[in-house]
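# Sequence unavailable; structure follows:
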């Protein structure tokens, strides 16, 4: 059985959950991705670079981290953007992605599960970017609290057919784009990235949600 067939078989076994997921995702995407497309228009003058997937780099020292945070804050203010701040518990990338996909950071476990499935069943797409035993890498990424990296961002883009846009604290690269490898993106997800430290979900200042939707039991 091919990797694609095995993936399809496992996916069909959870068809009820998937049906619920897609129903809610569709309702939210109609409203949420109109907002996200407006961010793309607002920042269209910025030069973006395509992402090369990689695992996490070295955490900056306190001085560099402070400068990075100040740089990111200035960019948010300059472009009229605001962060929905998610918990810094090691799941921040998945929490921010869950907010962009489902309007709720608490869906992070579901997003992580889907990303790990993608990494497992399409190993050939990602293994060259992982400088360790790939099975060990997957074992780490299954764990709640394990930091997401640029490889998991690429897997997210591929799994959810999403273009992921990162407004970063990098000195030379303000905007990074991650696009699906084999599909045309059907949605845009916007995150802020305080380099190697934290991710948040990104909105226009006037569109920042005032409350978080109650989570659904079927995602856990």
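That came through fine. Keep in mind the model is a prediction, meaning the values are calculated, not measured.
# For the rest of this, base every contact and every neighbour count on C-alpha atoms.
Fine.
# Please go through this protein and pick out the longest helix.
helix 15-42 (DSSP state H).
# Off-centre distance for the helix or strand following that helix?
Under the assignment DSSP states H and E, the closest C-terminal helix or strand after helix 15-42 is strand 48-50. Centroid displacement of strand 48-50 relative to its chain, using C-alpha atoms, centre = their mean, to the nearest Å, is 16 Å.
# Show me what strand 48-50 is packed against.
strand 175-178 (3 or more C-alpha pairs under 8 Å, 6 or more residues apart in numbering; DSSP states H and E).
# Comparison target below:
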């Protein structure tokens, strides 16, 4: 998919040049923002939450991931996310993010997935309105190992585990998203990075990141 998208952008010189200039301006703007934020947070220390506690979040709207970015957009988004991780001194553990955050281990991912799917099934009225397909098909899809999670499953996880889920994103205009449980006060915080429409990772301060072997295959949200 990436190679095809990349070849397509080089077939039209004028369009490619315009896109390149726009992308370069985006990068320069992000660098300026990064410099300001770096100064603002240079004196902060402690857990991830304390590093990011002053960031303004936007209201969370559960949704599925319907748009997959092309190669250029995905590359720019990833670079933006890496810059933000660097600014805040954060490290990503790159698989089975919720299991890793909750249990400090990826090995509970099947248990986490099962609980989230049960939440989706038991409280259908809370989530059905956000799903643009037959709801039974949706939660059966989410029950499959290796299936990509989305913002709806994150809301279900927040509700099920009484957790405030905090996302440091690659979105240009939305750095930080908070997902709050709907019917109870949060009892824990889970910190994830979100490379827009690609995947979620578990976040730690660099000095606190647990050692993990590289995964044998890709696992996205669960």
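Cool, the structure landed. In this text, all values refer to a predicted model and were calculated from it rather than measured experimentally.
# overall similarity of the pair, as a TM-score.
Superposed pair, TM-score by TM-score structural alignment, normalised by the length of structure 1: 0.74. Supporting alignment: 168 aligned residues with a C-alpha RMSD of 1.2 Å.
# related to what we said a few turns ago, and the longest helix of structure 1, what's buried?
Within helix 15-42 of structure 1, the residues scored as buried using 16 or more other C-alpha atoms under 10 Å are 21, 29, 32-33, 35-36, 39.
# Now do that helix: which elements does it pack against?
Using 3+ C-alpha pairs under 8 Å, 6+ apart, the elements in contact with helix 15-42 of structure 1 are helix 92-102, strand 187-194, strand 198-204.
# how big is the offset of the second one relative to structure 2?
Here the mean offset of strand 187-194 of structure 1 against structure 2 after fitting is 0.4 Å, by mean C-alpha distance after the TM-score superposition for structure 1.
# Outside of that strand itself, list whatever touches it.
When contacts are taken as C-alpha atoms under 8 Å, 6 or more residues apart in numbering, the neighbours of strand 187-194 of structure 1 outside the stretch itself are 29, 33, 36-37, 68-69, 72, 83, 96-97, 100-101, 161-169, 199-203.
# Which among those residues count as buried?
A residue is treated as buried here by neighbour count (16+ other C-alpha under 10 Å); on that basis the buried members of the contacts of strand 187-194 of structure 1 are 29, 33, 36, 68-69, 72, 83, 96-97, 100-101, 161-169, 199-203.
# quick one: what helix or strand has residue 148 of structure 2 in it?
Taking DSSP H and E as the criterion, residue 148 of structure 2 maps to no regular element, lying outside all helices and strands.
# And it, how far from residue 41 of structure 2?
Using C-alpha to C-alpha, to the nearest Å, one gets 33 Å for the distance from residue 148 of structure 2 to residue 41 of structure 2.
# Just want to know which of those two has more residues nearby.
More crowded of residue 148 of structure 2 and residue 41, by other C-alpha atoms under 10 Å: residue 148, with 19 against 16.
# ok, the spatially most central residue of structure 1 - contacts?
Centroid-nearest residue in structure 1: residue 97, 3.9 Å away (criterion: C-alpha atoms, centre = their mean). With contact set as C-alpha under 8 Å, 6+ apart, residue 97 of structure 1 has these partners: 105, 108, 111, 189, 191, 201.
# a markdown table please, covering these and showing distance to residue 53 of structure 1.
Compiled in a markdown table, the contacts of residue 97 of structure 1 are given as follows (distance: C-alpha to C-alpha, whole Å):
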| residue | distance to residue 53 of structure 1 |
| --- | --- |
| 105 | 23 |
| 108 | 21 |
| 111 | 18 |
| 189 | 17 |
| 191 | 16 |
| 201 | 20 |
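# Looking at the buried residues of helix 15-42 of structure 1, which one is closest to residue 184 of structure 1?
For residue 184 of structure 1, the closest of the buried residues of helix 15-42 of structure 1 turns out to be residue 33, at 15.2 Å, with distances computed as C-alpha to C-alpha.
# Please give me every residue in contact with the closest one.
The contact partners of residue 33 of structure 1, taken as C-alpha under 8 Å, 6+ apart, are 187-189.
# Show where the longest helix seen in structure 2 falls in structure 1, residue numbers please.
Secondary structure of structure 2 read by DSSP H shows that its longest helix is helix 13-41. Aligned by TM-score structural alignment, helix 13-41 of structure 2 falls on no residue of structure 1.
# Against which helices or strands is that helix packed?
Packing partners of helix 13-41 of structure 2 (3+ C-alpha pairs under 8 Å, 6+ apart): helix 71-88.
# equivalent range in structure 1 for the helix it packs on?
Under the alignment (TM-score structural alignment), helix 71-88 of structure 2 falls on residues 62-79 in structure 1.
# how far out from the middle of the chain is that stretch?
Shown here is stretch 62-79 of structure 1, whose average C-alpha point lies 20 Å from the average C-alpha point of the whole chain (C-alpha atoms, centre = their mean).
# hmm, who's touching that stretch?
42-43, 82, 167-171, 194-195, 197.
# same thing but at 10 Å, please
Stretch 62-79 of structure 1 is contacted by residues 39, 42-43, 59-60, 80-83, 167-171, 174, 192-198, 202-205 when judged by C-alpha atoms under 10 Å, 6 or more residues apart in numbering.
# Return the set of buried residues in it.
Residues 65, 68-69, 71-73, 75-76 are the ones in stretch 62-79 of structure 1 that count as buried (16+ other C-alpha under 10 Å).
# Next, the distance between the ends of stretch 100-114 of structure 1.
15 Å.
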